[in-house]
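Student: the sequence isn't on hand, but the structure is:
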């Protein structure tokens, strides 16, 4: 059974060979963009596999079958998680954080479904208060992506605000998802807080020997768009539906705002494990154009 470091080392060697091969055949900028997309796809493989399962099951599942679709999705998600562990694609350290995503996500699901924000119309044995247990894996997919993308891109976050402040912000965002049903919705204040707190924070990431950066709030916004796309896949397949929505209607763009905020909760949760990626001072990185052979010396 390959260990997680061995698996990561093989992945990096493959990336370097593939990158070198493309850079000899494509313009440098195009090759770097292709590598960026491929690495992003590899980081998001758990979520992509889960969405494929949702799409296929919605096409083939019959109400007369002895196993409910939601229960089959739960078994499929468990299989994916075990597979990731056995192949070394995720470590037990990361799985502990992903389990925390399960817990916080399932609690939110139970509350939101009971409040009428959305619903799961299908039947299932493994349901708690009308929430199928597989739904926790959708939050785990976000955690899996974040943990993998930090590793695969060797990400650094700098200059990073005081960690305790980010914990307070994440807690405030999470509480607001519940509290706004009863008191004033503070999401506009929270939007502003994310920008003010992380305005100077750059995400540094590596593609081969080259380093790039992106403002953290911009990365959160772009990620929220792709999660909005995933939301539409969930609703068009009738896996879940928002209040007053039919499966042929797009999810409101306002949900991008919800995901933007929830991504900060997810990110801070992942940093509980990846504290070494956080740098309090700005980074000064000297760019190189080393080949894979040089990198392996």
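Tutor: Structure received. Only a predicted model underlies this, so the values are computations on that prediction, with no experimental measurement involved.

Student: going forward, measure contacts and count neighbours with C-alpha atoms only.
Tutor: Will do.

Student: in the stretch 151-297 of the chain, which spans are strands?
Tutor: 156-158, 202-207, 210-215, 241-242 (DSSP state E, counting those that start in this stretch).

Student: show me what the first one is packed up against.
Tutor: When you say that, I think you mean strand 156-158. Contacts defined by 3 or more Cα pairs under 8 Å, 6 or more residues apart in numbering; DSSP states H and E place strand 156-158 against strand 202-207.

Student: from residue 81, how far out is residue 52?
Tutor: Distance of residue 52 to residue 81, given as Cα to Cα, to the nearest Å: 15 Å.

Student: so residue 221 makes contact with residue 258?
Tutor: No - using Cα atoms under 8 Å, residue 221 is not in contact with residue 258, being 10.6 Å away.

Student: with adjacent residues omitted, what lies nearest to residue 230?
Tutor: Excluding the flanking residues, the one nearest residue 230 by Cα to Cα, 6 or more residues apart in numbering is residue 51, at 7.5 Å.

Student: before we go on, here's another structure to hold up against the first:
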């Protein structure tokens, strides 16, 4: 009898833990979905304009208008703050500069016509990078992110600059991304990200979070190229899967994005403390 009661309570306890885990996973997914709202609109717009031609303007121009309206809508309804808009604008400019250089070097192209093109790059492309910043800023706020064992400002800033510059310099010099990835592991090996889900706190190794975000952005890149957001040289004749080696590029881009957002958050926090 005692064994039966013990088994009953054990099953109840295990079942309760499973239900709580499912509930927490649902809340985490919901917060992630809200944080990805900008990205969802981008993918939906790419898909719709790919199969339903819009009148009066080229497709790339319509995408720019849609993304600008979406940005304004999110600001109007408080889904993004003014500080987040500043960060997103910074990423838009950083991404646009990288796009102009990469298109010039033939890494990829935007084959369709548009009035809003600069040096072969449509202005809407900056929103691809801005959407990463939007996700990071919103997820940071919604999940109440805290960083543990965060490296010194004088280590983080040069590392972020080196990663970003390597996207340019590897066309003229050796590609040092492997060395940079090793350096990232060394610098952030002891760093953790703490986040909150439905009142409970969890933690994850920061390097693992980089890898997960980079992998999902690579998946998003395959979706974007499928809907004609841009195309790589091997996709000119027909769409094909983006090479898995691009994961390392997106991983480094995510790291740069995270370092910039984290640094700005810390600088702002110190200003408020002072």
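Tutor: Thanks, I have the structure now. Since the model is a prediction, treat every value here as computed from it, not as a measurement.

Student: which position in the first structure pairs with residue 43 of the second structure?
Tutor: Mapped onto the first structure by TM-score structural alignment, residue 43 of the second structure lines up with residue 51.

Student: helix or strand: which one has that match?
Tutor: If you go by DSSP states H and E, residue 51 of the first structure is part of helix 45-60.

Student: next, the buried residues of that helix.
Tutor: 45, 46, 47, 48, 50, 51, 54, 55, 57, 58 (16 or more other Cα atoms under 10 Å).

Student: swap in stretch 177-197 of the first structure?
Tutor: With burial defined by 16+ other Cα under 10 Å, the residues of stretch 177-197 of the first structure counted as buried are 177, 187, 190, 191, 194, 197.

Student: likewise stretch 100-114 of the first structure?
Tutor: For stretch 100-114 of the first structure, burial by neighbour count (16+ other Cα under 10 Å) applies to 100, 101, 102, 104, 105, 106, 108, 109, 110, 112, 113.

Student: okay, those residues in JSON lines with distance to residue 234 of the first structure and secondary structure next?
Tutor: Below are those laid out as JSON lines (distance: Cα to Cα, whole Å; DSSP: H, G, I helix; E, B strand; the rest coil):
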{"residue": "100", "distance to residue 234 of the first structure": "23", "secondary structure": "helix"}
{"residue": "101", "distance to residue 234 of the first structure": "19", "secondary structure": "helix"}
{"residue": "102", "distance to residue 234 of the first structure": "18", "secondary structure": "helix"}
{"residue": "104", "distance to residue 234 of the first structure": "20", "secondary structure": "helix"}
{"residue": "105", "distance to residue 234 of the first structure": "16", "secondary structure": "helix"}
{"residue": "106", "distance to residue 234 of the first structure": "17", "secondary structure": "helix"}
{"residue": "108", "distance to residue 234 of the first structure": "17", "secondary structure": "helix"}
{"residue": "109", "distance to residue 234 of the first structure": "15", "secondary structure": "helix"}
{"residue": "110", "distance to residue 234 of the first structure": "17", "secondary structure": "helix"}
{"residue": "112", "distance to residue 234 of the first structure": "16", "secondary structure": "helix"}
{"residue": "113", "distance to residue 234 of the first structure": "15", "secondary structure": "helix"}
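
Student: from these, pick the one nearest residue 244 of the first structure.
Tutor: Set against residue 244 of the first structure, the nearest of these by Cα to Cα is residue 113 (13.2 Å).
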